[in-house]
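In: A predicted structure for the sequence below; I have some questions about it.
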Amino acid sequence: MTDQCPSTARRKTFLAEIVAAPVTRTAALLALCAAYIQGPLTKIFDFNGALAEMEHFGLHPAAAFAVVVIVFELTASAMVVSGFLRWVGALGLAGFTLLATLIALRFWELPPGMDRMMATNAFFEHLGLAGAFVIVAAIDLTKGEGK
């Protein structure tokens, strides 16, 4: 009986070609940065909402924090997606994510229940996101920017 499926090595090569394709890489980097593109755009189109968010988390002056966050997230995302100093943008977003997570998702302060469970899940999802940015930076630093 002959094997009608391609060999494991051939499948791995095929998958590697798809995963390594420039369009796949760009789509993956856009997906990784999606929250850091959507968030500032939402803040731009609803600046009063952005101010309320900064106030909610005790960040003063709220307007200055909102503008800095908007500019930072869009700039760092552009760096990651474009490849221009990708490692700088990725490490910046990793640090920003950790800091924002510690400010906004302090699940340990919430009483047991649905809100605590949701905050706990979001906290650990954000840790994973920060880790992904560190991996992007590591790859960029070890293989060259924009590759």
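Out: All right, it came through fine.
In: hey, let's count contacts and neighbours off CA atoms from now on
Out: Noted.
In: From one end of stretch 50-61 to the other, what's the distance?
Out: End-to-end distance of stretch 50-61: 12 Å, with C-alpha to C-alpha, to the nearest Å as the criterion.
In: Just the buried residues of it, please?
Out: Buried residues in stretch 50-61, counting neighbours by 16 or more other C-alpha atoms under 10 Å, are found at 50-52, 54-55, 59.
In: can you list those in CSV and add secondary structure?
Out: Below are the buried residues of stretch 50-61 laid out as CSV (DSSP: H, G, I helix; E, B strand; the rest coil):
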residue, secondary structure
Ala50, helix
Leu51, helix
Ala52, helix
Met54, helix
Glu55, helix
Leu59, coil
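In: list the buried ones in the helix ranked longest in the chain?
Out: Using DSSP state H to define each element, the chain has its longest helix at helix 114-143. Neighbour counts over helix 114-143 (16+ other C-alpha under 10 Å) mark 116, 119-120, 122-123, 126, 129-138, 140-141 as buried.
In: this is the other structure I want to compare:
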Amino acid sequence: MTSQTRSQGSLGWLLTSPVTRFIALLGLCAAYIQGPLTKLFDFSGALAEMEHFGLHPAAFFAVVVIAFELTASAMILSGFLRWLGALALAVFTLLATLIALRFWEMPSGMERSMAMNAFFEHLGLAGAFVIVAAMDVVKGAGK
């Protein structure tokens, strides 16, 4: 066995470890756990956010977003219908990105540049959720 084969074997073991998978999924879901917890502890801030984006009634949308993000994240982390939770967060991320990060409507400058960067980062998150869903369906875990 060559050193390259040994290192690939070690890397393969590390990348396919259940612990690594859970940590990676936790990282992917981190914003969808932190966000709703912040909204729970500062509900008036959550209401202001919903109002800012024109979502009425604000209390209804705040509660739905909190419950949705925590539930979908729990589905992904627990493996229970992981594919469904991942696809739901992919769609949610795309919709929220189109609502909140409309960089093309902003004047040139730092704020537009930051919004554009965040827009494309969110597209990457949505893509990662689609990959998680696809991997679960291919493995037959989508039952």
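Out: On my side now, so go ahead. What you see is a predicted model, and the numbers here were worked out from it, not measured in a lab.
In: Work out the TM-score between the chains.
Out: For this chain pair, the superposition-based TM-score is 0.97 by TM-score structural alignment, normalised by the length of the second structure; 141 aligned residues with a C-alpha RMSD of 0.9 Å.
In: What helices and strands are in contact with the longest helix of the first structure?
Out: Applying 3 or more C-alpha pairs under 8 Å, 6 or more residues apart in numbering; DSSP states H and E, we find helix 114-143 of the first structure packed against helix 86-104.
In: What is the corresponding segment of the second structure for the longest helix of the first structure?
Out: Mapped onto the second structure using TM-score structural alignment, helix 114-143 of the first structure spans residues 110-139.
In: Distance from the chain centre to the matching stretch, please.
Out: The chain centroid and the centroid of stretch 110-139 of the second structure are separated by 8 Å under C-alpha atoms, centre = their mean, to the nearest Å.
In: and what of stretch 45-55 of the second structure?
Out: Relative to the centre of its chain, stretch 45-55 of the second structure is centred 20 Å away, using C-alpha atoms, centre = their mean.
In: residues in the first structure aligned with it?
Out: Stretch 45-55 of the second structure corresponds to residues 49-59 in the first structure, going by TM-score structural alignment.
In: likewise stretch 7-20 of the second structure?
Out: So stretch 7-20 of the second structure sits over residues 11-24 in the first structure, by TM-score structural alignment.
In: Name the surrounding residues that touch the matching stretch.
Out: Residues from elsewhere that reach stretch 11-24 of the first structure (C-alpha atoms under 8 Å, 6 or more residues apart in numbering): Arg25.
In: List the buried residues in it.
Out: Using 16+ other C-alpha under 10 Å as the test for burial, stretch 11-24 of the first structure gives no buried residues.
In: The longest helix of the first structure vs the second structure - mean distance after superposition?
Out: Aligned to the second structure and superposed, helix 114-143 of the first structure gives a mean residue distance of 0.2 Å (mean C-alpha distance after the TM-score superposition for the first structure).
In: between that helix and helix 86-104, how big is the angle?
Out: Inter-element angle recorded for helix 114-143 of the first structure and helix 86-104: 160 degrees (by axes from the mean of the first three to the mean of the last three C-alpha atoms, to 10 degrees).
In: Could you list which residues are in contact with Ser3 of the second structure?
Out: With contacts defined as C-alpha under 8 Å, 6+ apart, Ser3 of the second structure has no neighbours.
In: gap between it and Leu11 of the second structure?
Out: Ser3 of the second structure is 12 Å from Leu11 of the second structure, where distance means C-alpha to C-alpha.
In: for Leu37 of the second structure, same thing?
Out: Taking C-alpha to C-alpha, one finds Leu37 of the second structure at 35 Å from Leu11 of the second structure.
In: List of residues touching stretch 85-99 of the second structure?
Out: Contact with stretch 85-99 of the second structure is made by 53, 69, 71-73, 75-76, 119, 122-123, 125-127, 129-130, 132-133, as judged by C-alpha under 8 Å, 6+ apart.
In: nearest residue to the most centrally placed residue in the second structure other than its sequence neighbours?
Out: Computing the C-alpha centroid of the second structure and ranking residues by C-alpha atoms, centre = their mean puts Cys29 first, at 5.0 Å. Counting by C-alpha to C-alpha, 6 or more residues apart in numbering, Ser73 is the residue found nearest to Cys29 of the second structure once chain neighbours are left out, at 5.8 Å.
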